[in-house]
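Q: predicted coordinates and the sequence they were generated for:
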Amino acid sequence: MKLGKGHALWAAAVMACICAWPAQAQVSSDIDALIKQAEAIKTSQPAKFYDVLERLEKRVEEATPEQRLKLRLLRAHGFLMKGKSEPAIRELRQIQQETKDPEMLFWTGSLLVNTYALTRKFEQGLTTLNEILPLATKVEKKDVRHRGLLVAGLLYNQVGEYALGQQYARQVLADTPEGRNQCAAGNLVAEAALGLKQAPSEEMIFRTIKFCEEQKEPILGGLTRTYLARKWVDDGKIDQAIELLERYLPTVTATGYPLVISEYHAMLASMYLKLGDMRTAQTHADEAVKRGMGMTSLPLVVAYKSLYEIANKQGHAEVALLRYQQYAEADKAYLNDVKTRQLAYQIVRQQILQKTQQISMLDQENQVLQLQRQVDQQAAQNTRLIVILLIVLVASIGYWAFKIKRVQLSLKKMAETDALTGICNRHHFTIRAERALAECARNGEQAALIMFDLDHFKNINDRFGHGTGDWALKEVSEASKGFCRRIDVIGRLGGEEFAILMYGCDLRAAARVAEDCRVRLAQIDTRDTGHVFAITGSFGVTSSMQSGYSLAKLLSHADKQLYRAKHQGRNRVCVYEPAHEHARDAGSNVLELPSREGRAEHHIGA
């Protein structure tokens, strides 16, 4: 069996609880006592934790600067427990900006990395991790240092860089960790070993399970047992692996964590199927699907595959076909998720390489300058004037080269950018979009095109002036950019018409983005202009699955849907589906996303 990266997401949730500020010494202050109490119960008694946090908030004026800092960390943790990741990120970022203490920077950075992992913002997480890791040697408190290194191991395991994940986890194990850190480090080492297709040591796995049990960490302990079961399956000890998972299935079920429970059932289904016990295999596979429904995970893929094989062996052709379709969809979603994480790592890695190259170039330039200085010092007096003249000449050349380069860059930007909105102009949009489509075609990826046009824009110009119209175009551009990823291309095609090419995006996802963008445009507050008016847009959407990889055809089909949206009342999204072209002309069986007020009548064509 392959190692599921979904494990790492649940491990991240557990790590977010583990990465708490180290327990403080007993103090006499009431506020310190409340802080210590909150730290002790924040993962085990959430309701009581919020009660203590509220009491601390009321006494914030009495607190010392150090106590206020700890209170803010507790506040950020409270946001995370309620699923409010953005306020937690803002709080932690603000703490980082206000402190210069390496230990506090390292610890808050570790929490930020963990939060980004939980919210699947892997690129931000990796960037933050690269910022804080150099501080590890300056952290005196071993517990804080260990937790930061464990976060590094966790994130690298998540993005498939198991060698790095194992390296950081082993650093912690080699430094005699205590408590939960030992459990988490052992779990990461075992997970990384399986990811690297290496057989983890049974002794190490048993030792890790024991540590997890002693620290009452059933989730990490449960995950570690799956690694042992995989090893036994690879060694041909299927019965022994089944006995292990069946024995601890009730314990894992009691945790209530769907992915871990789904993993146990999926593994058991696969094992029983190998033994020919299709009835028991189907029971476990059904339970794995039930627990894993709505998630993108390997256990769901394994469960659907088992159900497909069972139906196929039983000769139920229709059921087998259905199960195979479900298996294929789950496998595709899982692989896309894996690609997203790997892409985030490659992007950050490339950024680091570029910075390293820049530093290397600066070092080389410094070396050249030092050599030049030595030559200058050793030159005879009769050549000093010549040297000075040469230096002036070189400086002049460099200055004019710099000026010319700046002019070139300025001209390039002017040629590629729409002067009003700052996004791609039509020409540059066409070039970038065609490149992206060619890459999608080569890689077998889908691409989608969204075109939209502002409704009644001429009336805005006529009633309030072109200055107000320009303001509206810039606001629409800013709002639209918020829905684009770094790999997407957005451009102003002319007038009030815009387009977004979405890389690796299917039709339905693009339709949802278009609808969200439509709603956001309608929410733009125009009072800053001194006028009150509505900004709405009509959207047309198509994808390469329907229109192919020709930009011209994509634009043509999206444009048709845009004008269909105009004709049907504006302020709506219409989607191109050639299979129902006649039905669309008749006004039935269409995929269009009208305004939210009319959503009750929305109908999605099959």
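A: Structure's in. What do you need? Numbering: from 1, shown residues only.
Q: use CA for all of it now, contacts and neighbours both
A: Will do.
Q: in stretch 348-356, which residues are buried?
A: 348-349 (16 or more other CA atoms under 10 Å).
Q: ok, residues contacting it?
A: Stretch 348-356 has contacts (CA atoms under 8 Å, 6 or more residues apart in numbering) with 123, 126-127.
Q: can you select the buried ones from the residues you listed in ChimeraX?
A: In ChimeraX syntax, the buried subset of the contacts of stretch 348-356 is picked out as below (16+ other CA under 10 Å):
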select :123,126,127
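Q: and which of the contacts of stretch 348-356 is nearest residue 187?
A: Using CA to CA, residue 126 comes nearest to residue 187 of the contacts of stretch 348-356, at 20.7 Å.
Q: list the contacts of stretch 216-224.
A: 7, 11, 14, 180, 183-184, 187, 190-191, 205, 208-209, 212-213, 248, 251-252, 255, 257, 260.
Q: among those residues, name the buried ones.
A: Burial by neighbour count, 16+ other CA under 10 Å: within those this picks out 7, 11, 14, 180, 183-184, 187, 190-191, 205, 208-209, 212-213, 252, 260.
Q: just want the most central residue of the protein.
A: residue 121 (2.6 Å; CA atoms, centre = their mean).
Q: any idea how far residue 13 is from residue 350?
A: 28 Å (CA to CA, to the nearest Å).
Q: after the longest helix seen in the chain, next one along is what?
A: Longest among the helix segments of the chain by residue count, using DSSP state H, is helix 317-378. Once the chain leaves helix 317-378, the next helix or strand it forms, by DSSP states H and E, is helix 384-416.
Q: presented hereafter is structure B, for comparison with structure A:
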Amino acid sequence: MDARGFRYGLLGCLLGLLSAPGLAAPSFDALLKQADDIRTGDPTTFYKLLSQLERQQESATKEQRDKLRLMRAHGFLMKGQSELAIQELQELGTGSEDVNLRFRAGAMLANTYAVTRRFEQGLSALNEALPLASKVTDRDSRHHGLMAAGILYNQVGEYSLGRDYAQQVLDDDPKGRSRCLAGNLVVESLLGLHQPVQEEMIFSAIQACEQQNEALLAGFSRTYLARKWVADGKLKNAIDVLERHLSDVEATKYPRLIGEYHSMLADYRMKLGEIGAAERHANTAVAQGTAISGSLPLVVAHRVLYEIANTRGDPAMALEQYKKYANADKAYLNEIKTRELAYQLVRQQILQKNQQISALDQKNQVLQLQQKVDQQAAQNTRLIVILLILLIASIGYWAFKIKRVQLSLKKMAETDALTGICNRHHFTIRAERALAECARNGEQAALIMFDLDHFKNINDRFGHGTGDWALKEVAEASKGFCRRIDVLGRLGGEEFAILMYGCDLRAASRVAEDCRVRLAQIETRETGHVFAITGSFGVTSTQQSGYSLAKLLSQADKQLYRAKHAGRNRVCIYDAEQENARATSNVLEMPHRDRAEHLGA
């Protein structure tokens, strides 16, 4: 859903411009309206009109010049000069006397920030603009501001808010582009919330966009329709609607939409076993390059190419494609997390700001009361004491609340959200500190890495909910083998690690064996399914691998792979002599993530 959210960023900015009624010079007004009407469909003519308006601005009123600045910002955006557009919009948002224009500029500024991936600043700009909505008298201006909010909230994954703002526009009987865009936003929000969407709603959005010659939005609406049909088992219908309009989409020359269509067609053709067609579409999607980086279409395209290589029995190509698929998927997930984090940060900033304002208001009230108390000191001594106590308690309360929020954010940054143990970043920091201390004190340390066997099969057979349950149970079981000075962390997926302070290789191998036995004893019936949970362990220590965390992880990872290769559900201990012997026999090693997939982990 993230790719669909991002695609509206530029369109939201384009729709942020409407001609304002009641301007003094008819000829200038006519040029403004003409430029506004063709700004998304005919860029060449738009720039000619913009140049003409620039030449005539000396005779224009201030309101007309402000409107021209909005057009100018749009022109900068179309040329990719986002910083110039931001400067124009910031000055317009604070310098214009027209609340309608300030509202449009604020909404357009928010989406401009989103286009440049500065979601935190975009959300802050949006929060400053939205309070003006109740003062906006021009209905079209209000619609565009509300849709800007809907676009940005959909982009950061807050689909409920996105739907609410878009629905406000639909409920107000919008016209033209507003009906087209609002309809798309509501459908996108419902899909993001995993709620049912009626075909009639999607067809209505498509029709509204076609009537306005909005090829981009109509194209995106058809992707929603295709996904619904696939979910309903109408795979061929989905392929048909995408291929019938593929030439229209390619005519837009918009890489993200082109990549979306080709990646979907590649996926659907692959489902039908049409490998040649699937490969062509996947390669076309990938060819869109950096324009679709960090998006779901690129992930899907690389996954299809990986599946094709597997089908053809080409392991080298399969490995290469899987690496690209894994990198694309990681970039996509990072993009989602970045947007979600931006929303949380801005939300926290607003909360803190409101708290500060509330505390300042209370303080001002107290100061006013103190002035009255000074005039009647003898009579109001008790009141002064009570007010001072109230002030101190209030400040202490808010300080306590803020501190709790800060601690909560710190815990979120250091803890794996699913299992409650250290995430990879925090594990790395703690482990490196522990190793440095061991090195200074001449102490040994040992590292245990383990990976759950056949975890993908658990997810595939019983669902991700059962897989999450298994990961939490494994983390809980592993805690029982850790002392307070040891470091337990989830490195990612089904991979865990334990750094044991002051522990040699033999002791660590015993702990690993005990942990392995404990994992195999986990009772799974409470999930409603019966399956085995086992792990493959790799163990090394500083005596064998030194005090470098990277080297410890690398050599423990090799032993983990050896355990996988030897049949899983076992512990392999690092032995320098044996490793040297294996190295000389030219054993082929793959990166752990790819090996795990290769071995069916």
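A: Great, that's in hand. Not measured: the values here are computed from a predicted model.
Q: what's the TM-score once they're superposed?
A: A TM-score of 0.62 describes the superposed chains when it is computed by TM-score structural alignment, normalised by the length of the second structure; 413 aligned residues with a CA RMSD of 3.6 Å.
Q: picking up where we left off before, now the contacts of stretch 348-356 of the first structure as TSV including distance to residue 390 of the first structure and secondary structure?
A: Shown next, in TSV, are the contacts of stretch 348-356 of the first structure (distance: CA to CA, whole Å; DSSP: H, G, I helix; E, B strand; the rest coil):
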residue	distance to residue 390 of the first structure	secondary structure
123	47	helix
126	46	helix
127	43	helix
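Q: what's the closest of the contacts of stretch 348-356 of the first structure to residue 557 of the first structure?
A: Closest approach to residue 557 of the first structure among the contacts of stretch 348-356 of the first structure (CA to CA): residue 123, at 33.9 Å.
Q: how about that closest one, what's its partner in the second structure?
A: Taking TM-score structural alignment, residue 123 of the first structure has residue 120 as its aligned residue in the second structure.
Q: against residue 150 of the second structure, how distant is its match?
A: Residue 120 of the second structure is 16 Å from residue 150 of the second structure, by CA to CA.
Q: same thing with residue 435 of the second structure?
A: Applying CA to CA, the value for residue 435 of the second structure to residue 150 of the second structure is 49 Å.
Q: can you give me the helices for the stretch 451-600 of the second structure?
A: 455-462, 464-479, 505-520, 542-545, 549-565, 576-584, 592-598 (DSSP state H, counting those that start in this stretch).
Q: list the buried ones in the fifth one?
A: Pointing back at helix 549-565 of the second structure there. Buried, per 16+ other CA under 10 Å, within helix 549-565 of the second structure: 549, 552-564.
Q: any chance of the residues you listed in JSON lines with distance to residue 452 of the second structure as columns?
A: Converted to JSON lines, the buried residues of helix 549-565 of the second structure look like this (distance: CA to CA, whole Å):
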{"residue": "549", "distance to residue 452 of the second structure": "22"}
{"residue": "552", "distance to residue 452 of the second structure": "20"}
{"residue": "553", "distance to residue 452 of the second structure": "17"}
{"residue": "554", "distance to residue 452 of the second structure": "18"}
{"residue": "555", "distance to residue 452 of the second structure": "18"}
{"residue": "556", "distance to residue 452 of the second structure": "15"}
{"residue": "557", "distance to residue 452 of the second structure": "13"}
{"residue": "558", "distance to residue 452 of the second structure": "15"}
{"residue": "559", "distance to residue 452 of the second structure": "14"}
{"residue": "560", "distance to residue 452 of the second structure": "10"}
{"residue": "561", "distance to residue 452 of the second structure": "12"}
{"residue": "562", "distance to residue 452 of the second structure": "14"}
{"residue": "563", "distance to residue 452 of the second structure": "11"}
{"residue": "564", "distance to residue 452 of the second structure": "10"}
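Q: for burial, what's the neighbour tally of the nearest residue to the match of residue 123 of the first structure once chain neighbours are set aside?
A: Using CA to CA, 6 or more residues apart in numbering and skipping residues adjacent in sequence, the residue nearest residue 120 of the second structure is residue 342, 4.7 Å away. Using other CA atoms under 10 Å, residue 342 of the second structure has 20 neighbouring residues.
Q: trace residue 342 of the second structure over to the first structure, please.
A: In the first structure, residue 342 of the second structure lands on residue 344 (TM-score structural alignment).
Q: try residue 495 of the second structure
A: For residue 495 of the second structure, no residue is aligned by TM-score structural alignment.
Q: go ahead and confirm residue 495 of the second structure touches residue 448.
A: No - with contact defined as CA atoms under 8 Å, residue 495 of the second structure does not reach residue 448; the gap is 10.9 Å.
Q: same drill for these two, tell me which one is more crowded.
A: Taking other CA under 10 Å, residue 495 of the second structure and residue 448 do not tie; residue 448 has more neighbours (29 against 17).
Q: give the aligned range of the strand or helix carrying that one in the first structure.
A: Assigned by DSSP H and E, residue 448 of the second structure belongs to strand 445-452. Under the alignment (TM-score structural alignment), strand 445-452 of the second structure falls on nothing in the first structure.
Q: quickly note the distance from residue 446 of the first structure to residue 336 of the first structure.
A: 12 Å.
Q: and for residue 403 of the first structure?
A: 45 Å.
Q: could you do residue 346 of the first structure as well?
A: 15 Å.
Q: okay, now the closest residue to residue 467 of the first structure other than its chain neighbours: neighbour count?
A: In space, and not counting its chain neighbours, residue 467 of the first structure is closest to residue 461: 7.8 Å by CA to CA, 6+ apart. When neighbours are defined as other CA under 10 Å, residue 461 of the first structure has 15 of them.
Q: so for residue 446 and residue 336 of the first structure, which sits in the more crowded spot?
A: Neighbours per residue, other CA under 10 Å: of residue 446 of the first structure and residue 336, the larger number sits with residue 446, 19 against 14.
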